[in-house]
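Student: Could you look at this predicted model? Sequence included:
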Amino acid sequence: MPWVYLVIAGLFEVVWAFAMKQSDGFTRPGPTIVTITAMIASFALLSLSMKSLPLGTAYTIWTGIGAVGAFLVGIAMLGEAASAMRIVAALLIVAGLVLMKIATPA
C-alpha cells in the first residue's frame, strides 16, 4: 500500500503545481483552493507512504513524479517547449525513479 500512496501523492503534486500556475499568484480563488487542497492531500499521502518506505526513496520518487508530471502537463496543456534536450532530461529522471524503486526493498 505505501507505493500506491506514494504514486497518488506524486499525482496530487502535479495537480497542485498546475493549479498554482493557474492561480495567477494566488489571486484566483478556484485554482488557489485546488492548490491548497491538493498540497494537503499530497503531503498526507507522502506521510503515509513514509511510515514504511525509506525517506530517500519516498521523497525522491514523490518529487520525480511531480517534476516529470508537471513537465508533461506544461507541454500538453500550457504549450511549453518539448525540445529534445528537455525530453532526454525527463527520461533521465524517470530512469532514476525506476532505479530507486528497484533498489528499495518492498
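Tutor: Thanks, I have the structure now.
Student: make it CA atoms for all contacts and neighbour counts henceforth
Tutor: Noted.
Student: Contact partners for Met1?
Tutor: Ser49 (Cα atoms under 8 Å, 6 or more residues apart in numbering).
Student: any idea which helix or strand carries the most centrally placed residue in the chain?
Tutor: The residue lying closest to the centre of the chain (Cα atoms, centre = their mean) is Gly66, at 1.7 Å. Using DSSP states H and E, Gly66 sits in helix 55-78.
Student: dropping in the other structure now:
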Amino acid sequence: MSTGWGWIMLVASGVVDVAWALATKKADGFRDLSWTLMSLLLLALFVWLLTKALQVLPVGTAYAVWTGIGAVGSVGAGILLFGEPADAIRLLFVVVTVLGIIGLRVAS
C-alpha cells in the first residue's frame, strides 16, 4: 500500500472513530443492544483501518493525527447533536488541535 492510501485509511479510521463515539453514547452504558452492537462493529472497523494505515505511516504521527481527528470530530458532533457547549475557549482549542493535525501531516 502507498503512503497516500495510508493517509486515506487513517482519515477514514478517524471518521469511523467519531461514529463509534456517537454509537457508544447512544448505547447508554451498553443497555441498548442495537447501539451496543453498532458500537462494537465500528470499533472493529476503526481498529482495522488504523492497523492498515500503520503499515505505511509512522506510528507517532499517525496516532497523533488519528487522535486529533477523533477529538475534533467528537467535539463537533457533541455540539451539533447533543447541545454540548460551544464557548470561545473550547472552539479555540479545537482550532489549535486542527492546526496540530495539519502540522503533523505537512511534516511527514
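Tutor: Yep, that arrived. The shown structure was predicted, so the numbers you read here are calculated from the model rather than taken from an experiment.
Student: re the thing from before, what residues in the second structure pair up with the helix holding Gly66 of the first structure?
Tutor: Mapped onto the second structure using TM-score structural alignment, helix 55-78 of the first structure spans residues 59-82.
Student: And the matching stretch against the first structure, how far off on average?
Tutor: Once the two are superposed, stretch 59-82 of the second structure sits an average of 0.5 Å from its aligned residues in the first structure (mean Cα distance after the TM-score superposition for the first structure).
Student: all helices of the second structure, in order?
Tutor: All helices of the second structure, identified by DSSP state H, fall at 3-26, 33-54, 59-82, 88-107.
Student: Identify each buried residue in the shortest one, please.
Tutor: When you say that, I think you mean helix 88-107 of the second structure. Buried residues in helix 88-107 of the second structure, counted by 16 or more other Cα atoms under 10 Å: Val94, Thr97, Val98, Ile101.
Student: hang on, the earlier thing: mean neighbour count, the helices of the second structure: which tops it?
Tutor: Most buried of those, by mean neighbour count (mean count of other Cα atoms under 10 Å): helix 3-26, with a mean of 20.
Student: So which other helices or strands are in contact with the helix holding Gly66 of the first structure?
Tutor: The contact analysis (3 or more Cα pairs under 8 Å, 6 or more residues apart in numbering; DSSP states H and E) places helix 55-78 of the first structure against helix 2-22, helix 29-49, helix 84-103.
Student: Off-centre distance for it?
Tutor: Computed by Cα atoms, centre = their mean, to the nearest Å, the chain-centroid distance of helix 55-78 of the first structure equals 3 Å.
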